[in-house]
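[1] Here is the input, now give the coordinates:
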Amino acid sequence: MEAKEEIIDKAPQVLCKNCQTSFDGKFCPECGQSVFEYERPFRFLIADFTGNLFAFDTRFWTSLKALTLQPGKQTRNFIQGKRARYMPPFRFFIFVSFLFFLIFSSYLGKTVVVSDENKKEVYQALKQQLDSVQGSKLVSSIKDSVMLSAPKIAVPLPDSSETIGSPKVLDFSFNNDNNDSPFQLDVSEEEVSAEDSNKIEKLKAAVITVMENPKIYMNSFIKFLSWSMFLLMPVYAFILWLFFRKTAPYYYSHLIMAVNQHSFWFLMGTIIFMFQYFLPERDYEIEMWLLFLLPIHTFLGYKQLYKRSWLRTLSKSIGIVFLYSLSMILAVAVIFNFWVQSEFL
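    Modelled structure (predicted):
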């Protein structure tokens, strides 16, 4: 019986165009570059793009389902290496937080109205800023009140207690006769330095802009607030590590937990503000139920990931909430102060 020779076809070698390494497969073992060819007919690129889009869509919905219905399980699976089915946590968080601040900004833009009372509060804030300007020796005396001609609102300002050289007087007045703006801020200065004069001009422009279009500063503050929330995640992860370091000694595990929980919080916030924006008048209050769900979901996430007893998990949850609340208050205060300094002075 004649033996037959078995012919085995070897896969052709691929030459990496980036590092010139010869290899078999779809990715270069040296630099990691894909063998994907972009110089192809356009229909192939459309097919690849569609496939990636549906893959993204599938992972997004899988992550969304696990995040909302199985608190803590997605984090545990991701840490254990079961990652292909889920959207990367940081990418999911960026998407959800972007959606939240978009809806939140739209909601505030729809509901914020500059009433007389709002204007009075603005001038109260302005008074405080002028007090700080006084402390920096910008002026030796400030006119007794800031007058708003329509409607008539006067906010008394304290007299300056220090005199430096000859008198320097800043006269803040608002006039409706200006055709360009219903608010006109006039400042007369004597012997004020160029740096301080620049601060005055910024303050004038800020007051006029706030009164005419408060949305500009509102959007600016939302931007600062979004960055503060992003920077708070590592702080929250560190607090988790402090309380659960015996169960999960590595910081990375707590960081993934922090990202996923912030994603859920932003997701609930998005739903709440969507109801407020699109259905402002309703016979039911779903917002309260969603807010009530937040601590329960967070607690169950701790229980699922760290596997501690119910009582220990509850006690640690209270400590975590307390420390993180203090961190948030401090962060928002710092961000607000930085925002005021950057926008007003």
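
[2] only C-alpha atoms for contact and neighbour calcs from this point on.
    Will do.

[3] Report the central residue of the protein.
    Centroid-nearest residue in the chain, with CA atoms, centre = their mean: residue 226, separated by 1.7 Å.

[4] Number of residues surrounding residue 251?
    15 (other CA atoms under 10 Å).

[5] Surely it touches residue 242?
    No - using CA atoms under 8 Å, residue 251 makes no contact with residue 242, being 9.6 Å away.

[6] quick revisit: so what's the residue nearest to the centre of the chain up against?
    Contact analysis of residue 226 by CA atoms under 8 Å, 6 or more residues apart in numbering lists residue 101.

[7] Tell me the buried residues in the helix or strand where it lies?
    Taking DSSP states H and E as the definition, residue 226 sits inside helix 214-244. Going by neighbour count (16 or more other CA atoms under 10 Å), the buried part of helix 214-244 is 214-215, 217, 219, 221, 224-225, 228, 230, 232-241, 244.

[8] Also this sequence, please, to line up against the first:
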Amino acid sequence: MSHGKIRDDKTCLNCGHHVEERFCPHCGQENTERRQPFYFLFTHFIEDFTHYDGQFWGTVKNLLFKPGKLTNTYLEGKRQIFVPPVKLYIFVSFITFFVFALFPMVNIGSSDKHNEKQGETGLVKIMKPIKAIGGTQKIIDSIKAKKILTEEDSLAIEKLKMVPDSAEVEKILDMDRTIDSGDGNYKSKKSYDSAKAKNPGFLDFVERPIIHKYFELKDHGITKKELLSNMIEKSFHNLPKALFIYLPLFAFFLWVFHNKKKWWYFDHGIFTLHYFSFLLLIILFIFLFGKLTKLTEIKSLNALLYFVMTIITIYSMGYFFIAHRRVYRSHGLVSIIVGIILFAINFFAFMFLLAGLALVSFMMLH
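    Model prediction:
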């Protein structure tokens, strides 16, 4: 309900009809003053989305805890009780994207030199300085060149004789770089291209740009640990985008598996909007709980948060089956079988889409 001041003049500013109460009976415009305090812009915005009369909170409550009720109520024609499906989905999407924007993704490559080199083994860190000065033999020769050798010099020479020479150091470094690459034992982009030129594969057109991008990021000092962390978070941030893209396809699969005369594509679209609004809220809750686990070092509290996240995830999986049975009113066994088939098809198709978005995000890293 709006809190704007009602005009004393009972003539509608929009259509000129007489207004008995707050709203014009002819066009529906609210008969409030044209000029309002500045804060009215913000309160009006919140009112439009949340409806202080309880419509929004009642919608969210039923969406979370009564699977299928919003869809059934809307399809029955009772469309003033709850927030309309499209408006609900847009608002929940807006909130989700806004919260995600407040917590940006991991900025890989921005760490200090210590973190940038955390992918190197301890052996490499020891060998690199030796390689830089030309090997152990040069150090030994420089010590022996002294006119008078002390006991410390003799001990130093004995210890240096136990260290590999420069050729062995280079071999060890090459071995470590090969192990670290993890890309079919390719040391660099050049060695990969050379190997593929001799033995091309059917999917090289897909694999080549990915491997090239990996070596490009590796050359910039980005470790595999940083890259994996970034890709996981990017995939999570891509979930709302993936849901939006997948929405019409989800409704299409529902249309395929149900009676075409009884259920129109429009009906499946309403079910999908409500279900995806629920999923967005679940993603938002899990995201916020996940952020809380990073803010506290109390093990018992973190354990509780992870437990809650697990329960929410399990509930979100069962939610679809409950909502599907209540909306489509199919028999128990039939509903379960159809629900399992739909869930499996949509799960793999959605994962394929999410993987595609993750790949695009990976190729855009710099």
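
[9] Any buried residues in the longest helix seen in the first structure, and which?
    Assignment by DSSP state H gives helix 310-344 as the longest helix of the first structure. Applying a neighbour-count criterion of 16+ other CA under 10 Å, one finds 313-314, 316-317, 320, 324, 327-328, 331, 335-336, 339, 344 buried in helix 310-344 of the first structure.

[10] Same check on stretch 41-57 of the second structure?
    For stretch 41-57 of the second structure, by 16+ other CA under 10 Å, it's 44, 49-51, 56.

[11] can you check stretch 123-135 of the first structure too?
    123-124, 126-127, 129-131, 133-134.

[12] What span of the second structure is it aligned with?
    Aligning stretch 123-135 of the first structure against the second structure (TM-score structural alignment) gives no matching residues.

[13] Specify the angle between the one helix or strand residue 205 of the second structure maps to and helix 332-363 in degrees.
    Assigned by DSSP H and E, residue 205 of the second structure belongs to helix 204-219. Here the directions of helix 204-219 of the second structure and helix 332-363 differ by 60 degrees (axes from the mean of the first three to the mean of the last three CA atoms, to 10 degrees).

[14] Residue 263 of the second structure sits in which helix or strand?
    Residue 263 of the second structure belongs to no helix or strand when elements are defined using DSSP H and E.

[15] and it, what pairs with it in the first structure?
    Per TM-score structural alignment, residue 263 of the second structure is aligned with residue 249.

[16] Mean deviation, stretch 259-267 of the first structure versus the second structure?
    Here stretch 259-267 of the first structure, set against the second structure after superposition, deviates by a mean of 1.8 Å using mean CA distance after the TM-score superposition for the first structure.

[17] what does that stretch contact?
    So stretch 259-267 of the first structure is contacted by 67-68, 75, 89-90, 92-93, 96-97, 100, 233, 294, 298 (CA under 8 Å, 6+ apart).

[18] and those residues, which are buried?
    Among the contacts of stretch 259-267 of the first structure, those classed as buried by 16+ other CA under 10 Å are 67-68, 75, 89, 92-93, 96-97, 100, 233, 298.

[19] Tabulate these in TSV, adding columns for secondary structure.
    Below are these laid out as TSV (DSSP: H, G, I helix; E, B strand; the rest coil):
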residue	secondary structure
67	helix
68	helix
75	helix
89	helix
92	helix
93	helix
96	helix
97	helix
100	helix
233	helix
298	helix
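
[20] Among the residues you listed, which one sits closest to residue 205 of the first structure?
    Taking CA to CA as the measure, residue 205 of the first structure lies nearest residue 100 of these, at 30.1 Å.

[21] Quick one: neighbours of the closest residue to that closest one other than its chain neighbours, just the number.
    Spatially, and ignoring its direct neighbours in sequence, residue 100 of the first structure is nearest to residue 270 (4.7 Å; CA to CA, 6 or more residues apart in numbering). Using other CA under 10 Å, residue 270 of the first structure has 21 neighbouring residues.

[22] Show me what residue 270 of the first structure aligns to in the second structure.
    Under the alignment defined by TM-score structural alignment, residue 270 of the first structure is paired with residue 284 of the second structure.
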